[in-house]
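>>> Sequence below, structure please.
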Amino acid sequence: MAQPDVRELAAQVVHEVRRQGRSLSAALPGAERTIDAAMWPLLRELCYGSLRYAPRLDVWLGLLLTHPLRKRDAWVGDLILVALYELFFLHTPDYAVVSETVRVARGLKQPWAGKLVNAVLRNARRREAELLALAQTDEIARYAHPQWLLAQLREDWPDDWPQICAANNARAPMTLRVNTRRGTVASYLERLATAGVAARKVPTVPTAVMLDKAVDVADLPGFADGDVSVQDAAAQLAAELLDAAPGHRVLDACAAPGGKTAHILERAGHALELSAVEKDAQRMQRVAETLRRLNLDACLVTADLAQLDAWWNGQPFDRILLDAPCSATGVIRRHPDIKSLRRDADIASLSRQQQQLLDVAWRVLAPGGRLVYATCSILRAENALNIRRFLARQPDARESLIDARWGRAESHGRQILPGEDGMDGFYYACLSKQPA
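Model (predicted):
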């Protein structure tokens, strides 16, 4: 049985993200299973790249089409989008891109689509100079971000927003977390060097190692044995700020995919009682798999954090990590589909959800305990403004200042912007509960 064309699959994945609201991580694996593994790198490149630059490609497509496509024909636009990315970013020869994309369109039994694809792609090459000029003069095309997000970044980060956009459009490095109970960072760097993998320490994060070039996890020394995990350096700061010690009762709220859960346990050994709560059963499975590989144990609870009666036994926690659901605007470089999936209206809704979860987590925190609030967002409405509102309504809450060499101090908490020290965008605030 013939395999699907990789361009057809890429267009299908892009269509599912942009028109059906599926995440790239949900849509891509199914497409990969239909082709040989040798074709996966090209499929991933086409999907990730097309979504990374979708705002620019949409501007170009608007110029190249004489009439807007009907909603039911949006799949043709997504097919052309993938072809434009391949033409202008991967520099695949014109004849290959045009002929193969036209063949895909014709194969879908839409004769008009093949003609349109052929005309648009040939027109794109003829008008290349005009398209490239538009990528400098049109703001959306230049920065390859949706207008609402550009406006929000400019408001929150008036001096930094162009650099944020550039970092979002860059490829993220592969960063590792060394299990320091099984070896030092220095010794692991030596193991990587012996394996021919170039890497360096992240100065501001004691457990982090950044690779010069991404590799398969199977090529990482000791990965299967739990010596190391893949985790961005900014995410590794959560366990350090939480500072859970042997004997503590710990809650990891919204725990999936489990990297922070594992790191908390690695730091404190097996001598603490950790409950990991996650409402999505499939994502909880990832937590279980992570802990299994690292030979770590925790109480895994599949439940909605906000529904206390469904999971809490009434015993308060000494430490709580609330890694709250957020816009993920700090990790766009890893998840470019965020540009297509997020909307301006989402931010206020997410902020309300975050405040609700903060209040719920505060109820189960013991007096004298610590709560670390974290997001992978760079929008103040989800971060410092949330903490300001929380402190105003919780009289027994106090903020602990974070004295660190990473990120920058906010009115409340501390913010890392994408790309700073090679890290993802992350926000942290530390809160302590005053004794009655």
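>>> contacts, neighbours, all on C-alpha from now
Noted.
>>> hey, where'd the strands end up in this protein?
Shown for the chain, the strands assigned by DSSP state E span residues 175-178, 199-201, 208-211, 228-230, 249-253, 273-278, 299-302, 317-323, 365-375, 397-400, 408-409, 414-416, 426-433.
>>> Now the ones you listed in JSON lines, please, with extra columns for mean neighbour count and distance to residue 97.
Formatted as JSON lines, the strands of the chain follow (neighbours: other CA atoms under 10 Å; distance: least, CA to CA, whole Å):
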{"stretch": "strand 175-178", "mean neighbour count": "24", "distance to residue 97": "34"}
{"stretch": "strand 199-201", "mean neighbour count": "18", "distance to residue 97": "36"}
{"stretch": "strand 208-211", "mean neighbour count": "24", "distance to residue 97": "33"}
{"stretch": "strand 228-230", "mean neighbour count": "22", "distance to residue 97": "35"}
{"stretch": "strand 249-253", "mean neighbour count": "24", "distance to residue 97": "47"}
{"stretch": "strand 273-278", "mean neighbour count": "22", "distance to residue 97": "44"}
{"stretch": "strand 299-302", "mean neighbour count": "17", "distance to residue 97": "46"}
{"stretch": "strand 317-323", "mean neighbour count": "24", "distance to residue 97": "43"}
{"stretch": "strand 365-375", "mean neighbour count": "23", "distance to residue 97": "40"}
{"stretch": "strand 397-400", "mean neighbour count": "17", "distance to residue 97": "56"}
{"stretch": "strand 408-409", "mean neighbour count": "14", "distance to residue 97": "45"}
{"stretch": "strand 414-416", "mean neighbour count": "23", "distance to residue 97": "40"}
{"stretch": "strand 426-433", "mean neighbour count": "23", "distance to residue 97": "38"}
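>>> now the nearest residue to residue 211 once chain neighbours are set aside: how far from residue 214?
Once flanking residues are discounted, residue 211 sits nearest to residue 199: 4.2 Å by CA to CA, 6 or more residues apart in numbering. To residue 214, residue 199 is 10 Å away according to CA to CA, to the nearest Å.
>>> and what of residue 106?
37 Å.
>>> same deal with residue 351?
Between residue 351 and residue 214 the distance is 34 Å, computed by CA to CA.
>>> of these two, who's got more company?
Ranked by neighbour count (other CA atoms under 10 Å), residue 351 and residue 214 place residue 351 first, with 21 against 14.
>>> From what I see, the residue nearest to residue 211 and residue 189 are in contact.
Yes. Applying CA atoms under 8 Å, one finds residue 199 in contact with residue 189, separated by 6.8 Å.
>>> which residues do the two both contact?
Common contacts of residue 199 and residue 189, defined by CA atoms under 8 Å, 6 or more residues apart in numbering, comprise residue 209.
>>> In contact with the residue nearest in space to the middle of the chain, which residues?
Computing the C-alpha centroid of the chain and ranking residues by CA atoms, centre = their mean puts residue 331 first, at 3.9 Å. By CA under 8 Å, 6+ apart, residue 331 lies in contact with 168, 376-377, 418, 424-425.
>>> how about this one, so we can line them up?
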Amino acid sequence: MKPIPLPKQKNLRADCAWVIYQILEHGKSSRECLERVQRRHNVRDNAWLQEMSLGVMRRLPILQHWLRGLLDRPLKGNKKVVEHLILLGLYQLHYSRVSSHAAVGETVAAASYLGATSLKGLVNAVLRNFQRESLGDKPIENPIIESGLPKWLFKAIENAYGEDASRVREATNAMAPIWLRVNKQKTSLTAFTAALDNINVAYTTSEEHGDAVILQKREDITALPGFDDGHFAVQDGAAQLAAHYLQVKAGERILDCCAAPGGKTGHIAENTPDVGYLLALDADATRLKRVEENMTRLQHTVDIKQGDATAPDTWWDGELFDRILLDAPCSATGVIRRHPDIRWLRKSSDIDNLAALQRQILDTLWALLKPGGTMLYATCSILPQENTQQIQQFLAQTPDAQLSPVTKTETSERPGRQILPGEQQMDGFYYARLVKSSQ
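Predicted coordinates for the structure are as follows:
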């Protein structure tokens, strides 16, 4: 399908429909699309654009189910974007705080900005019929549609978690809280929370996370006290465990592989300011710019390199590492609540390909680890193929690799810690710590 350019003239709903269209028809990420349209709008409208577009991603199967019953036939070609505009209208009518009058009237008007003035009557009729027939109040008896997930992921969660699958799906669809990590090289948790108290920002703290603050509602992060001075970073609680589990000591050589956007790199630097050498490696040059920006704001000095983890000859200096953090490329199924477009960008076939890449990187980086050294394997996935099964296979086929449990309940048959979405308010994440035999 030929891409449709961003509407020449800005319009809130037309721009939002364009974002939805780019994600679903062209496989673009929400972050990439939203960044383009948000340059045209103010802060308040940008929040609306994010809430509405990601809301449609969360409820897409239900919205499409309603749409199929309201349209005589699918729209094609350049008119296809109007279907995405209607999906937005349906979401506003049933799930948002937008008034019915505005949801219908403004959505109809937006068709003109998408070059579809002739379809304004169709948009109006579909939305009015949805209201007239009270479709939103009628039960949907298909559990897959009701779950808001693609069929393959619904079944994957069912197979992996059995009786707990419904709870995992529910948490996957929930809104994720914003976690902050206090940079203890610049301030303290006590001082930072006092600064939040002074401006009446509501938050909680976490027993398991000594450097963390969890915001109770959405805030303008850049306006919080100490942002410009690097007093904190945005980082989910599950990701904050990486630096703790890696157990870096003074003077050691550390590799943070697949490091972008640099949250874990920064935390390692904060926990061990006298680290010997810390290398942040990533294959994506664009994402590495964010690592540089974050390290500059947090005032950390680390080595940042672009490189393919499977081809160390292009970036490695030949000296073995004491510890390696491998935040492996993965399905990101553990962070869908934070990035709901992921569920529509991933396919079932991706999982086997990702598992193969993970194993290739594991094998390659293991050779770069000193005898007696530690590797921490991490993913933001909740699928066993990428996590427990991956580590089981690696341990079985790597004689000098031993499991170093991060929890008391781990066994060689069930290695690592699988964090599920919503657990202690965290994202879904997996960790397994491995030690290389010194013999």
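>>> Can you give the structural similarity as a TM-score?
Superposed pair, TM-score by TM-score structural alignment, normalised by the length of the first structure: 0.94. Supporting alignment: 433 aligned residues with a CA RMSD of 2.1 Å.
>>> Pipe the strands of the first structure into a markdown table and attach distance to residue 193 of the first structure per row.
Output for the strands of the first structure, formatted as a markdown table (distance: least, CA to CA, whole Å):
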| stretch | distance to residue 193 of the first structure |
| --- | --- |
| strand 175-178 | 14 |
| strand 199-201 | 8 |
| strand 208-211 | 11 |
| strand 228-230 | 15 |
| strand 249-253 | 34 |
| strand 273-278 | 35 |
| strand 299-302 | 37 |
| strand 317-323 | 34 |
| strand 365-375 | 33 |
| strand 397-400 | 39 |
| strand 408-409 | 33 |
| strand 414-416 | 29 |
| strand 426-433 | 30 |
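>>> which residue ranges form the helices in the stretch 201-350 of the second structure?
237-246, 263-271, 285-298, 342-345, 348-366 (DSSP state H, counting those that start in this stretch).
>>> picking up where we left off before, just the closest of the contacts of residue 331 of the first structure to residue 281 of the first structure, please.
residue 376 (21.6 Å; CA to CA).
>>> what's the neighbour count on the closest one?
Residue 376 of the first structure: 28 neighbours (other CA under 10 Å).
>>> How about the aligned partner of it in the second structure: what's its closest non-neighbour residue?
Here residue 376 of the first structure is matched to residue 380 in the second structure, going by TM-score structural alignment. Excluding its sequence neighbours, the residue lying closest to residue 380 of the second structure (CA to CA, 6+ apart) is residue 429, at 4.3 Å.
>>> Roughly how far does residue 254 of the second structure sit from residue 366 of the second structure?
13 Å.
>>> With residue 51 of the second structure instead?
42 Å.
>>> And those two? Which one has more around it.
Between residue 51 of the second structure and residue 366, counted using other CA under 10 Å, residue 366 has the larger neighbour count: 22 against 13.
>>> Looking at the first structure, name the residue matched to the more buried one.
Matched by TM-score structural alignment, residue 366 of the second structure corresponds to residue 362 in the first structure.
>>> List the contacts of the residue nearest to residue 211 of the first structure.
Residues counted as contacts of residue 199 of the first structure (CA under 8 Å, 6+ apart) are 189, 192-193, 209-212.
>>> Swap in 7 Å and give it another go.
Applying CA atoms under 7 Å, 6 or more residues apart in numbering to residue 199 of the first structure gives the contacts 189, 209-212.
>>> and what of residue 231 of the second structure?
So residue 231 of the second structure contacts 182-183, 186-187, 298 (CA under 7 Å, 6+ apart).
>>> returning to that earlier point: alignment lookup: the residue nearest to the centre of the first structure to the second structure.
Using TM-score structural alignment, residue 331 of the first structure sits opposite residue 335 in the second structure.
>>> how near is that match to residue 380 of the second structure?
Distance from residue 335 of the second structure to residue 380 of the second structure, by CA to CA: 6 Å.
>>> One more: residue 228 of the second structure?
Residue 228 of the second structure is 28 Å from residue 380 of the second structure, by CA to CA.
>>> Also residue 338 of the second structure?
Note on residue 338 of the second structure: its distance to residue 380 of the second structure, by CA to CA, is 11 Å.
>>> got a list of what the aligned partner of residue 208 of the first structure in the second structure touches?
Matched to the second structure by TM-score structural alignment, residue 208 of the first structure sits across from residue 212. Residues near residue 212 of the second structure by CA under 7 Å, 6+ apart: 179-182, 205-206.
>>> one more time with 8 Å
179-182, 189, 205-206, 237.
>>> do the same with residue 105 of the first structure
76, 111, 113-114, 117.
>>> could you flag which of the residues you listed are buried?
76, 113-114, 117 (16 or more other CA atoms under 10 Å).
>>> Out of the residues you listed, flag the one nearest to residue 87 of the first structure.
Set against residue 87 of the first structure, the nearest of those by CA to CA is residue 117 (13.1 Å).
>>> And the closest one? What does it align with in the second structure?
So, by TM-score structural alignment, residue 117 of the first structure is matched to residue 123.
>>> What's the separation between that match and residue 275 of the second structure?
Applying CA to CA to residue 123 of the second structure and residue 275 of the second structure gives a distance of 60 Å.
>>> list the contacts for the alignment partner in the first structure of residue 14 of the second structure?
Using TM-score structural alignment as the criterion, residue 14 of the second structure maps onto residue 8 of the first structure. By CA under 8 Å, 6+ apart, the residues touching residue 8 of the first structure are 79, 101, 104.
>>> Mind checking which of those residues land in helices?
By the criterion of DSSP state H, membership of these in helices covers 79, 101, 104.
>>> Kindly indicate which of those residues lies nearest residue 390 of the first structure.
residue 79 (46.1 Å).
>>> The closest one -> the second structure?
With TM-score structural alignment as the criterion, residue 79 of the first structure pairs with residue 85.
>>> For that match, give its distance to residue 78 of the second structure.
Taking CA to CA, one finds residue 85 of the second structure at 13 Å from residue 78 of the second structure.
>>> If you count surrounding residues, which of the two has more?
Taking other CA under 10 Å, residue 85 of the second structure and residue 78 do not tie; residue 85 has more neighbours (26 against 14).
>>> Now which residue in the second structure aligns to residue 180 of the first structure?
In the second structure, residue 180 of the first structure lands on residue 184 (TM-score structural alignment).
>>> Residue 420 of the first structure now?
Residue 420 of the first structure maps onto residue 423 in the second structure, with residues paired by TM-score structural alignment.
>>> same deal with residue 386 of the first structure?
Per TM-score structural alignment, residue 386 of the first structure is aligned with residue 390.
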